[in-house]
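>>> dropping a prediction and its sequence here:
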Amino acid sequence: MDDQGTFAAQALRLVTARFPHALGAVLGGSVAQGRATSSSDLDVAVLLPDSDTSRREVIRHEGRLAELFLTTLADVPEFFEWDRARRRGTVLFIYDQGLPLLDPHGHLSQTCEQARAVLAGGPPPLTPAERERSRYGLTCYMDDLVDTPPANRYEQLSLADFTLREAAHLLTAHHGAWTGIGKWLPRRLLSADPVRGKALLDGHQAVADRADPAPLAAAAEQVLDLLGGPLREGYALPWRT
């Protein structure tokens, strides 16, 4: 059995042991994409009857961490909308791209179709106020990054991280694409815009490797140019909205 099959068998044993009443289950994350390592956790979405409770749990099963996304059938639409509103679609992608483990009554296949329909519609666009706030924030991070002496490595590295994250937020939103956090940020960024996304990631690496902020600042400014350029004077944010 290949590694993917081994992970899937382990995940299925988890589901049948802990949730014998499950109406469906799917294994997602790095395992489903063939990127798992020996220490990868199991990302498992489980459909439950409405008599149960939707929740999220992290457990250890057969020595391996497992992150469980437990959702009743009735809660699926609301949960998918919540996931869409975050613009990351974490659980939506598990149902879309995961490895089916259990589907005794067809509920899993129906839920996967719902997830694909939500993903096809894309994440919600940023409101004008959200876009301007992010545009101003990226401008501030970029300016501070350029102004920070390389000797202040703690500050420089922190600013590089914030610059990358804010630029990724704006760039994925500009393309109507899904974003991500952690290891999924570069994956989603490169998927949304291979050229500008790679420039941001290469620039971030230049700060880490050589304490050189110029490539990242230039890549961030390219993103800002898509949205009207850097935003400094003239920005205003009402206290109450």
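The structure has been received and is ready for your questions. Just so it is clear, the model here is predicted, and its values are computed rather than measured. Numbers count the residues shown, from 1 in each chain.
>>> rest of the way, CA atoms for contacts and neighbours
OK.
>>> what's the host helix or strand of R116 in contact with?
For R116, the element it lies in under DSSP states H and E is helix 107-121. The list of residues contacting helix 107-121 from outside it, by C-alpha atoms under 8 Å, 6 or more residues apart in numbering, reads 23-26, 47, 76, 80, 84, 89, 92-93, 95-96, 100, 102-103.
>>> list the buried residues of the next helix or strand after it.
Remark: after helix 107-121, the chain's next helix or strand is helix 128-147, criterion DSSP H and E. Along helix 128-147, the positions that meet the burial threshold by neighbour count (16 or more other C-alpha atoms under 10 Å) are 131-146.
>>> rewinding a little: select from the contacts of helix 107-121 the one having the most neighbours.
The most crowded member of the contacts of helix 107-121, judged by other C-alpha atoms under 10 Å, is A25 (29 neighbours).
>>> which residue comes closest to that one once chain neighbours are left out?
V46 (4.4 Å; C-alpha to C-alpha, 6 or more residues apart in numbering).
>>> can I assume the one you found is in contact with T71?
Yes - V46 is in contact with T71 according to C-alpha atoms under 8 Å; the separation is 6.3 Å.
>>> tell me which of the two has more neighbours.
Neighbour totals were compared for V46 and T71, and V46 leads with 24 against 21 (other C-alpha under 10 Å).
>>> so is that one in a helix, a strand, or just coil?
Secondary structure, DSSP: H, G, I helix; E, B strand; the rest coil: V46 is strand.
>>> how close does it sit to P230?
44 Å (C-alpha to C-alpha, to the nearest Å).
>>> next: L47.
Using C-alpha to C-alpha, one obtains 46 Å as the distance from L47 to P230.
>>> cool, and G63?
49 Å.
>>> try this one side by side with the last:
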Amino acid sequence: MQPLEAAKRFIADKFPNCQAAVMAGSVVRGEHTATSDLDIVVFDDKVESAYRESFIEYGWPIEVFVHNFTSYKDFFKADCERARPSLPRMVSEGIIIIDSGVVCAIKDEANDLLKTGPVMWDKDTLATRRYMLTDVLDDLIGSTNRAEELFIANTLAVKIHEFVLRTNGKWVGDSKWVVRALNQFDEDFARRFVQAFDVFYKTGAKDEVIELADEVLKLYGGRLFEGYSMGKGDRI
């Protein structure tokens, strides 16, 4: 069964009294793979609290995200605070399956949030993120244990992507969305980011990763260790 037809059948069978539903995810973007599922956001004023549930129906794995008209606002806010707008993005890109006249307003909310971007880091947060990125970079530089290096590099990749995007007022990603978020911001940087870590994982060579991290940090004062303090206050 085609994705949209499966989604419509699913909503008719499982949520016949909901006010609205949209289908989102990789299928909508034309990026689906053999293991992709159907992501469906349901709006139902009868549910007491938000929940998520998984099904296999009509030949598809289906992930459903069920909200009432208060809970989705809470999730929008939480997603924006962590700078990963999962639910706003699903609603924004979603294809309408059923609508009682509420979806357009919710889509407008999602679109406004996505356009605004996350709150910029303040001076103290920026210093802390520089320090944390420096700490992981130093761990990678100094490590001689290949097994440990694999996971240090993984942490470093996440922190570099986060630092670049947050300092530029952009949303961050998780898992496959790390590269997608970087591509949306700067395709050239995303290419060099992937290449640096690809070389490291294939050969163990760290130079490109180190250069990339230093390039990112340089715009904000470079590596930070000496003089960094957190929570000290005005102690006597």
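Sure thing, it's come through. Being a predicted model, the structure only gives us computed values, none of them experimental.
>>> which residue lines up with A214 of structure 1 in structure 2?
When the structures are aligned by TM-score structural alignment, the residue of structure 2 matched to A214 of structure 1 is D207.
>>> residues in contact with its match?
D207 of structure 2 neighbours (C-alpha under 8 Å, 6+ apart): none.
>>> for structure 2, longest helix please?
In structure 2, ranked by residue count with DSSP state H as the criterion, the top helix is helix 146-167.
>>> equivalent range in structure 1 for that one?
Here helix 146-167 of structure 2 aligns to structure 1 at residues 153-174, judged by TM-score structural alignment.
>>> the matching stretch vs structure 2, average offset?
Its match in structure 2 and stretch 153-174 of structure 1 itself, once the structures are fitted together, sit a mean 0.9 Å apart by mean C-alpha distance after the TM-score superposition for structure 1.
>>> name the SS class of the most centrally placed residue in structure 2, please.
For structure 2, G173 is the residue whose C-alpha lies nearest the centre (C-alpha atoms, centre = their mean; 2.6 Å). Taken by three-state DSSP, the conformation at G173 of structure 2 corresponds to coil.
>>> touching, it and C80? I think so.
No - at 11.9 Å, G173 of structure 2 and C80 do not qualify as touching, with contact defined as C-alpha under 8 Å.
>>> for the longest strand anywhere in structure 1, name the packing helices and strands.
When secondary structure is assigned using DSSP state E, the longest strand within structure 1 turns out to be strand 64-72. Strand 64-72 of structure 1 is packed against strand 42-48, strand 55-61, with contacts defined by 3 or more C-alpha pairs under 8 Å, 6 or more residues apart in numbering; DSSP states H and E.
>>> what about the last one, how far off from structure 2?
Overlaying structure 2 shows strand 55-61 of structure 1 at a mean distance of 2.0 Å from the equivalent residues (mean C-alpha distance after the TM-score superposition for structure 1).
>>> can you tell me what part of structure 2 stretch 41-48 of structure 1 aligns to?
Under TM-score structural alignment, stretch 41-48 of structure 1 corresponds to residues 37-44 of structure 2.
>>> now stretch 70-86 of structure 1
Residues 66-82 of structure 2 are where stretch 70-86 of structure 1 aligns, taking TM-score structural alignment as the criterion.
>>> give the buried residues for the matching stretch.
Within stretch 66-82 of structure 2, the residues that count as buried by 16+ other C-alpha under 10 Å are 66-69, 71-73, 75-77, 79-80.
>>> want to throw the residues you listed into JSON lines with distance to A6 of structure 2?
Below are those laid out as JSON lines (distance: C-alpha to C-alpha, whole Å):
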{"residue": "V66", "distance to A6 of structure 2": "17"}
{"residue": "H67", "distance to A6 of structure 2": "20"}
{"residue": "N68", "distance to A6 of structure 2": "23"}
{"residue": "F69", "distance to A6 of structure 2": "25"}
{"residue": "S71", "distance to A6 of structure 2": "26"}
{"residue": "Y72", "distance to A6 of structure 2": "24"}
{"residue": "K73", "distance to A6 of structure 2": "27"}
{"residue": "F75", "distance to A6 of structure 2": "26"}
{"residue": "F76", "distance to A6 of structure 2": "27"}
{"residue": "K77", "distance to A6 of structure 2": "30"}
{"residue": "D79", "distance to A6 of structure 2": "28"}
{"residue": "C80", "distance to A6 of structure 2": "31"}
